[in-house]
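Novice: no FASTA, just this:
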């Protein structure tokens, strides 16, 4: 079993647990109550503060700041945590904060995500797997991101908003409402839905029938006349023939914030 490789200039707290084959670059600081899984590589000038758990085979590039205190004035030093899964790429100057006592206590990031340079993930966010956050994309506190979400450069999400699976948030879009699964959101004064993410769905193996059903669901909510209650009734009828529409409807029914419209 390969031991961890730690640069002579790095500072690693004696209580930190580093797995087999972990690499720690020059001038990096790893604090107390940090666990890093096998095969993860941490570049130079990074900081990782605990309580933080990082899984296997992640790649953390230079100057990333991971597991810092939440940027919340209500935070009073209580024990809160960050959990990161396996196979993520975390690029230069990314910042990921731990949770807050009043927000569930833990920020979570799944597996196989790409967080590109200057991405910020705030306290208590819950991020799924297989997402791409382009440069300078930003999540405020308590945001939930489903699997396979793509965020364009300089996109931002307001606190407590949810982004459903397979959504695409365009460059510079500012999201201040919930975005159901599969949608495409484009930049405006605030990000507004502009159809569904058809191209992304095709790349992930969705066939024509599935995409057509999702398009019908989108039109029921965003194009047809009538209230959101009317749209929910239409979706309920469609959902019996489409698991994707059921996911769309379930997302809407769980929401506490208004939809992005």
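Specialist: Everything's here; your move. Only a predicted model underlies this, so the values are computations on that prediction, with no experimental measurement involved.
Novice: Going by C-alpha atoms from here, please, whenever you check contacts or count neighbours.
Specialist: OK.
Novice: ok, so what distance separates residue 151 from residue 77?
Specialist: Distance of residue 151 to residue 77, given as C-alpha to C-alpha, to the nearest Å: 31 Å.
Novice: Looking at these two, which one has more neighbours?
Specialist: residue 151 (26 against 10; other C-alpha atoms under 10 Å).
Novice: State the distance from that one to residue 234.
Specialist: 29 Å.
Novice: So residue 188 is in contact with residue 173, correct?
Specialist: Yes. Assessed by C-alpha atoms under 8 Å, residue 188 is found in contact with residue 173 at 6.7 Å.
Novice: Would you mind telling me which of these two has more residues around it?
Specialist: residue 173 (23 against 13).
Novice: which ones are touching residue 251?
Specialist: Listed by C-alpha atoms under 8 Å, 6 or more residues apart in numbering, the contact set of residue 251 reads 164, 180, 181.
Novice: Give me the three-state assignment for it.
Specialist: What DSSP: H, G, I helix; E, B strand; the rest coil gives for residue 251 is helix.
Novice: Also residue 218?
Specialist: Relying on three-state DSSP, one would call residue 218 helix.
Novice: the helices in the stretch 151-261 of the chain, which residues?
Specialist: With DSSP state H, counting those that start in this stretch as the criterion, the stretch 151-261 of the chain has helices at 198-203, 208-222, 228-239, 243-254.
Novice: one more structure, for comparison:
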């Protein structure tokens, strides 16, 4: 364990033996940090935060801060961060509120500089949030999704897996899986063909996804009718099931 002499570590924090903590960091009580994690200078990790293995947290980030919610009354809530994440400079990640009890970050994510992740958010594995992304409370960013820089996401919104949201946009409703979302107001801009190809989705699968979204966005069917047509006209593959489940459970409505 390499802890700089200027770092302030609460004796009740649990830190694995090969963790590195840089100058002027503060680690509060009831913090757990897994092996191989590196904490750069001027990072503050607040109470009730659990950080997994092999994460890198860059300068000036505040991890596990109190939720920015007027209803919060100092309940014992938490922030849980998985393994192999990169959290760049000056990010802020808040712990949960009584509503959901915790904020959860998965594995293998990249959060670029000045990202804000509010209370009760759920971030799945392999998510990329570019510089300045701002997530409202209870947002969900699903597996392998990407959100472009300087993009605010309204509270309770969901971004589906393998979706790509363009930079500088405003997310006010749910973004379905596998698509590109761009424009102002934000709208469907085709499927995420480049991303899906890079991740091993074959042409047949990509074409099925494209057919599903043609029914949803490029036909005269409303959403309920499009769901029926997807169930009857398109092979019920894993990807189609993911789309149907997302659409049927959307609470904010779709872009």
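Specialist: Cool, got the structure. What you are looking at is a predicted structure, and each value in this text was computed from that prediction instead of being measured.
Novice: For burial, what's the neighbour tally of the counterpart of residue 163 of the first structure in the second structure?
Specialist: Counting by TM-score structural alignment, residue 163 of the first structure lines up with residue 159 in the second structure. Residue 159 of the second structure: 28 surrounding residues under other C-alpha under 10 Å.
Novice: now swap in the one 5 residues further on and tell me
Specialist: Under the neighbour criterion other C-alpha under 10 Å, residue 164 of the second structure is assigned a count of 26.
Novice: State the distance from it to residue 135 of the second structure.
Specialist: From residue 164 of the second structure to residue 135 of the second structure the distance is 15 Å (C-alpha to C-alpha).
Novice: do the same with residue 231 of the second structure
Specialist: From residue 231 of the second structure to residue 135 of the second structure the distance is 33 Å (C-alpha to C-alpha).
Novice: These two: which has the busier surroundings?
Specialist: residue 135 (25 against 15).
Novice: any idea what the more buried one aligns with in the first structure?
Specialist: Superposed on the first structure with TM-score structural alignment, residue 135 of the second structure falls opposite residue 139.
Novice: next one: residue 106 of the second structure
Specialist: Checking TM-score structural alignment: residue 106 of the second structure goes with residue 110.
Novice: Help me confirm that that match comes into contact with residue 85.
Specialist: Yes. Using C-alpha under 8 Å, residue 110 of the first structure makes contact with residue 85 at a distance of 4.8 Å.
Novice: and the spatially most central residue of the second structure, what is it in contact with?
Specialist: Note on the second structure: the residue nearest the mean C-alpha position is residue 123, at 3.1 Å, using C-alpha atoms, centre = their mean. By C-alpha under 8 Å, 6+ apart, the contact list for residue 123 of the second structure reads 104, 105, 106, 140, 141, 142, 143.
Novice: try 7 Å this time
Specialist: With contact set as C-alpha atoms under 7 Å, 6 or more residues apart in numbering, residue 123 of the second structure has these partners: 104, 105, 106, 140, 141, 142.
Novice: now residue 41 of the second structure
Specialist: Shown in contact with residue 41 of the second structure (C-alpha under 7 Å, 6+ apart): 22, 23, 24, 25, 59, 60.
Novice: Recalculate using a threshold of 6 Å.
Specialist: 22, 23, 24, 25, 59 (C-alpha atoms under 6 Å, 6 or more residues apart in numbering).
Novice: number of nearby residues for the third one?
Specialist: The burial count assigned to residue 24 of the second structure is 17, neighbours taken as other C-alpha under 10 Å.
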